[in-house]
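*Asks:* structure for the following, please:
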Amino acid sequence: MGQKPVVAIAHDYLTQRGGAERVVLAMHRAFPEATIYTTLYDPDGTYPEFRDAEIVTSPLNRIAAFRRDHRLALPVLAPASQSLRIPADIVVTSTSGWAHGFRTDGVVYAYCHSPARWLYLTEQYLGGSSARSAKGLSLAALRPFLKWWDQRAAARPETYVANSTVVRERILAVYGREAEVFHPPHSVDTEGPRDSIPGLEDFLSPGGHFLTVSRLLPYKNVDQAMEAFRGLDERLLVIGAGPMAADLRAAMPPNVRLASHLTDAQMRWAYSTAAAVIAPSYEDFGITPLEGAAWGKPTIALRAGGYLDTIIEGETGVFIEAPTATAIREAVRGFTVGDWDARTIRQHAETFSEERFRDRLRDEVYALAGTAPRR
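*Replies:* Next up is the predicted model:
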């Protein structure tokens, strides 16, 4: 048995609460001694559990505006990523565009959420043509350099794994590299405390609302989910934060509510009292159907991306063919709570447990180091 390797974890930026950040927490629970390296870290903007980790950031972290909105740092994120040097035997990299470019003399195990959306799926990322906004025009100007940098960075990892089938196909198309599918875990604790959300106690009566959990970005199609409920005798709760928040609040129908920055206990309450989850976005993996499934809740989801890996049609959810208000509205009208077996849905969620994720991650990382896994 060889000597235990020094393992580090790398992630693009820790400034928000999303599925990728949940994966980093699961990685850190697998390797609790590992230091986490990232370009930007906002303790108040991301999950509080990161406060218990040792985190090393790039010099960009001194700029508060970048911590509040990492998109502002786009022109300088590539050199900032190059400036981070990681002293470790193995670097477990959680990447969707930057962390695979951090420098190290160790072995790099790249867990890829997707090749950079803003480079390779630009119109989907922006929610329209790149020529229609200042952000899109800036991105177009930077694209040649960023593609050159990204392709060089993508050649460094010894091992690539993809979080879903669609991402595996994307990695092959963009980087010419084969990657095995390694699904992320859900980290839902259904036994923990549940706290109501102030002001929504009457709105969220048990089993009486639909739930969307999402970052508020154009490709998430939250605006379409909200519009679908206009005029329906149903209620929708949207949980999320992002640059579209103000516009979405201004356009909300009276039977829709938007909540942001909830605690885990409040999230448990929102999921446990829901009738179903609505997931209309283009996701590389998309964790919310599994979070809902842990509570026995079915999902109405777009037939695309990672949802094809995580939803069993007719057993744990139904698909819509387009992310439009009309398609979502029809699915909600056809939804009946009694059609779903909560036990079957929960059993499906268990196949994506954190324990399985942890064991496979440790096996693969220690195999790279030539040492036996330590469970």
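
*Asks:* C-alpha from now on. contacts and neighbour counts both.
*Replies:* Will do.

*Asks:* assign Gly338 to helix, strand or coil.
*Replies:* For Gly338, the assignment made with DSSP: H, G, I helix; E, B strand; the rest coil gives helix.

*Asks:* so how many other residues sit close to it?
*Replies:* For Gly338, the count of nearby residues is 7 (other Cα atoms under 10 Å).

*Asks:* please apply the same query to Thr35.
*Replies:* 21.

*Asks:* contacting residues for it?
*Replies:* For Thr35, the contacting residues are 7-9, 53-56, by Cα atoms under 8 Å, 6 or more residues apart in numbering.

*Asks:* next: Gly106.
*Replies:* Contacts of Gly106 (Cα under 8 Å, 6+ apart): 87-91.

*Asks:* in strands only, show me the residues you listed.
*Replies:* 90-91 (DSSP state E).

*Asks:* neighbour count added to the contacts of Gly106, as TSV?
*Replies:* Shown next, in TSV, are the contacts of Gly106 (neighbours: other Cα atoms under 10 Å):
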residue	neighbour count
Pro87	15
Ala88	19
Asp89	17
Ile90	22
Val91	29
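
*Asks:* what's the closest of the contacts of Gly106 to Asp247?
*Replies:* Val91 (39.8 Å; Cα to Cα).

*Asks:* quick check: the gap between that closest one and Ala367.
*Replies:* Look at Val91 and Ala367: by Cα to Cα, to the nearest Å, they are 13 Å apart.

*Asks:* which residues are in contact with each of these two?
*Replies:* Counting by Cα under 8 Å, 6+ apart, nothing touches both Val91 and Ala367.

*Asks:* am I right that Gln266 is in a strand?
*Replies:* No. Assignment of Gln266 by three-state DSSP gives helix, placing it outside any strand.

*Asks:* for it, give its distance to Ser205.
*Replies:* Taking Cα to Cα, one finds Gln266 at 14 Å from Ser205.

*Asks:* neighbour count for the two, which is higher?
*Replies:* Gln266 (17 against 14).

*Asks:* tell me, how many residues neighbour Ala259?
*Replies:* 16.

*Asks:* grab the nearest non-local neighbour of it.
*Replies:* Nearest residue to Ala259, sequence neighbours excluded (Cα to Cα, 6 or more residues apart in numbering): Ile239, at 4.9 Å.

*Asks:* how about Thr46?
*Replies:* What sits nearest to Thr46 in space, not counting adjacent residues and going by Cα to Cα, 6+ apart, is Gln16, at 4.4 Å.

*Asks:* for comparison, sequence B:
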Amino acid sequence: MKKSWKDLKVAIYYDWLNQWGGAERVLLDILSLFPQAQLFTLFCDPQNTPWFPKGIKIHSSFIKNPSPIFSPFYDIATESFDLTAYDLVIATTTNVGHSLLTSPESLFVCYYHNFNRHLYQNQNKYLSLLLGLYQKIDHIYSRRPDYSFCNSETVQKRLSDTFDILAKVIYPGIDIQYFTPITSKQKNYFLIVNRLVPYKNIDYVIETFQTLPYTLKIVGVGRDLPRLKRQAYPFKNIELLGLVSNDSLRQLYQQSLGLISPQLEDFGLTSLEAQACGRPVIGFGLGGNSETVVDGKSGILYPHQSCSSLAQAIKLFFSSNIKSADCRQNSEKFSRSTFMLNFKKEILSLCQTKKIIS
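*Replies:* A predicted model of the protein is given here:
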């Protein structure tokens, strides 16, 4: 029997609820499209997820610590979820969401922010044989979703190269009504907004600013925080602010000279938030930054993740003529409302094709 959109039984999977970042913002957008949904996750830490909406039922797995050393058990954990009663299953994932087991009658859609970076992007030569075997298994898992979406052309290419699947790009979006420019003069600091984890490569930015006459403000938390604090000490122009409120973050964007984005981004919502506030981005030129920043118009892209390359980009930034209005205009192509409209449109079409809604 066909159902209406609001009567669908919906399960949404997210790898773990223990932090706040761009992927979590996308999760909230997807949840807002399906208020009737239940949430499935490997691990949930309520103390670190005050942002999660009340009233949504959460199903957690037997995983008690989302450490990479437990990653061989992640697939077992996802397969332990009973999803047979659901009409629609949506995985929004950076890791193992594609390995869920669903009923043949249900529609299973996977939205990739990335896949297991520890398995493919940070290989350990001593574990190469084991990793090779697991990659073959992971390739089989990639066939489980009925349809695959992803957040960027960067991730789309990774999926094609790794799994030989063509995922449809649906760009995430930001709240362009909230993040807006101001007319007052900027202050003498650059900004980083990021999870403080090793692959974000914040250490070479700190090293670069140790010899520059500008302040660097770093917003975010993560397991790399103690090490980065030690690296920043005793340089008074480098400030680690931890987590800040949304209003404080907006003000930090608005008053900054610009945002530094030093990592190989999968997509990168923070660069768009900065641009929406009229501020340019100085970013590593591969990956998501190349899709969200217009080089020379809404920011400066640099070719190498090194102190010298970043320092040269900062020098070029001060001699450029990047306009606040151009930054804002570029960001408007990536609105939250556009993402939600496009995502719902695609899911609705697939549900109709699957004949699970009237």
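
*Asks:* alignment lookup: the residue nearest to Thr46 of the first structure to the second structure.
*Replies:* When the second structure is aligned by TM-score structural alignment, Gln16 of the first structure is paired with Gln19.

*Asks:* those helices in the stretch 1-150 of the second structure, which residues are they?
*Replies:* Secondary structure of the stretch 1-150 of the second structure by DSSP state H, counting those that start in this stretch: the helices cover 22-33, 74-79, 117-120, 128-141.

*Asks:* break down the stretch 201-350 of the first structure into its helices, ranges please.
*Replies:* Along the stretch 201-350 of the first structure, counting by DSSP H, counting those that start in this stretch, helices occupy 222-228, 245-251, 264-272, 288-294, 307-310, 325-333, 342-350.

*Asks:* near the alignment partner in the second structure of Gly370 of the first structure, how many other residues are there?
*Replies:* In the second structure, the residue paired with Gly370 of the first structure according to TM-score structural alignment is Gln352. Around Gln352 of the second structure there are 12 other residues, counting by other Cα under 10 Å.

*Asks:* picking that back up, now the match of Gln16 of the first structure: how far from Leu31 of the second structure?
*Replies:* Computed as Cα to Cα, the Gln19 of the second structure to Leu31 of the second structure distance reads 17 Å.

*Asks:* quick one on the thing from earlier: so which of the helices of the stretch 201-350 of the first structure is the most packed in?
*Replies:* helix 288-294 (a mean of 27; mean count of other Cα atoms under 10 Å).

*Asks:* which part of the first structure lines up with stretch 284-295 of the second structure?
*Replies:* Under the criterion TM-score structural alignment, stretch 284-295 of the second structure matches residues 302-313.

*Asks:* figure out how far that stretch is from the centre of its chain.
*Replies:* Using Cα atoms, centre = their mean, to the nearest Å, the mean C-alpha position of stretch 302-313 of the first structure is found 15 Å from that of the whole chain.

*Asks:* ditto for stretch 323-340 of the second structure
*Replies:* Relative to the centre of its chain, stretch 323-340 of the second structure is centred 17 Å away, using Cα atoms, centre = their mean.

*Asks:* go on, stretch 206-224 of the first structure?
*Replies:* Computed by Cα atoms, centre = their mean, the separation of stretch 206-224 of the first structure from the middle of its chain amounts to 14 Å.

*Asks:* just put the helices of the stretch 201-350 of the first structure in TSV and tack on distance to Thr316 of the first structure.
*Replies:* TSV is the format used below for the helices of the stretch 201-350 of the first structure (distance: least, Cα to Cα, whole Å):
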stretch	distance to Thr316 of the first structure
helix 222-228	20
helix 245-251	29
helix 264-272	15
helix 288-294	7
helix 307-310	9
helix 325-333	14
helix 342-350	5
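
*Asks:* who touches the residue nearest to Thr46 of the first structure in this structure?
*Replies:* 42, 45-47.

*Asks:* need the counterpart of Phe285 of the first structure in the second structure.
*Replies:* Phe285 of the first structure maps onto Phe267 in the second structure, by TM-score structural alignment.

*Asks:* please apply the same query to Ala26 of the first structure.
*Replies:* Using TM-score structural alignment as the criterion, Ala26 of the first structure maps onto Asp29 of the second structure.

*Asks:* out of the helices of the stretch 1-150 of the second structure, nearest to Val205 of the second structure?
*Replies:* helix 22-33 (20.8 Å).

*Asks:* about what we covered before: which element, helix or strand, includes the match of Gly370 of the first structure?
*Replies:* Taking DSSP states H and E as the criterion, the element that holds Gln352 of the second structure is helix 336-354.

*Asks:* which other helices and strands does that helix contact?
*Replies:* On a contact count with 3 or more Cα pairs under 8 Å, 6 or more residues apart in numbering; DSSP states H and E, helix 336-354 of the second structure meets helix 22-33, strand 107-112.

*Asks:* could I get the ones you listed as CSV with mean neighbour count and distance to Asp295 of the second structure?
*Replies:* As requested, these are exported to CSV (neighbours: other Cα atoms under 10 Å; distance: least, Cα to Cα, whole Å):
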stretch, mean neighbour count, distance to Asp295 of the second structure
helix 22-33, 18, 22
strand 107-112, 25, 26
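
*Asks:* Serialize the ones you listed to JSON lines and add fields for distance to Leu310 of the second structure.
*Replies:* Shown next, in JSON lines, are those (distance: least, Cα to Cα, whole Å):
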{"stretch": "helix 22-33", "distance to Leu310 of the second structure": "24"}
{"stretch": "strand 107-112", "distance to Leu310 of the second structure": "29"}
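
*Asks:* of these, which is nearest Gly285 of the second structure?
*Replies:* Among those, the nearest to Gly285 of the second structure by Cα to Cα is helix 22-33 (19.3 Å).

*Asks:* mean shift between that closest one and the first structure?
*Replies:* Helix 22-33 of the second structure differs from its equivalent in the first structure by a mean of 1.2 Å after superposition (mean Cα distance after the TM-score superposition for the first structure).

*Asks:* name the surrounding residues that touch that helix.
*Replies:* 12, 14, 37, 52, 92, 113, 172-173, 268-270, 336, 340, 344.

*Asks:* can we see that at 7 Å?
*Replies:* Helix 22-33 of the second structure has contacts (Cα atoms under 7 Å, 6 or more residues apart in numbering) with 92, 172, 269, 340.

*Asks:* what sits against Glu355 of the first structure?
*Replies:* Going by Cα under 7 Å, 6+ apart, Glu355 of the first structure touches no other residue.

*Asks:* tell me the residues of the first structure aligned with stretch 329-339 of the second structure.
*Replies:* Using TM-score structural alignment, stretch 329-339 of the second structure corresponds to residues 347-357 of the first structure.

*Asks:* stretch 246-258 of the second structure now?
*Replies:* Counting by TM-score structural alignment, stretch 246-258 of the second structure falls onto residues 264-276 of the first structure.
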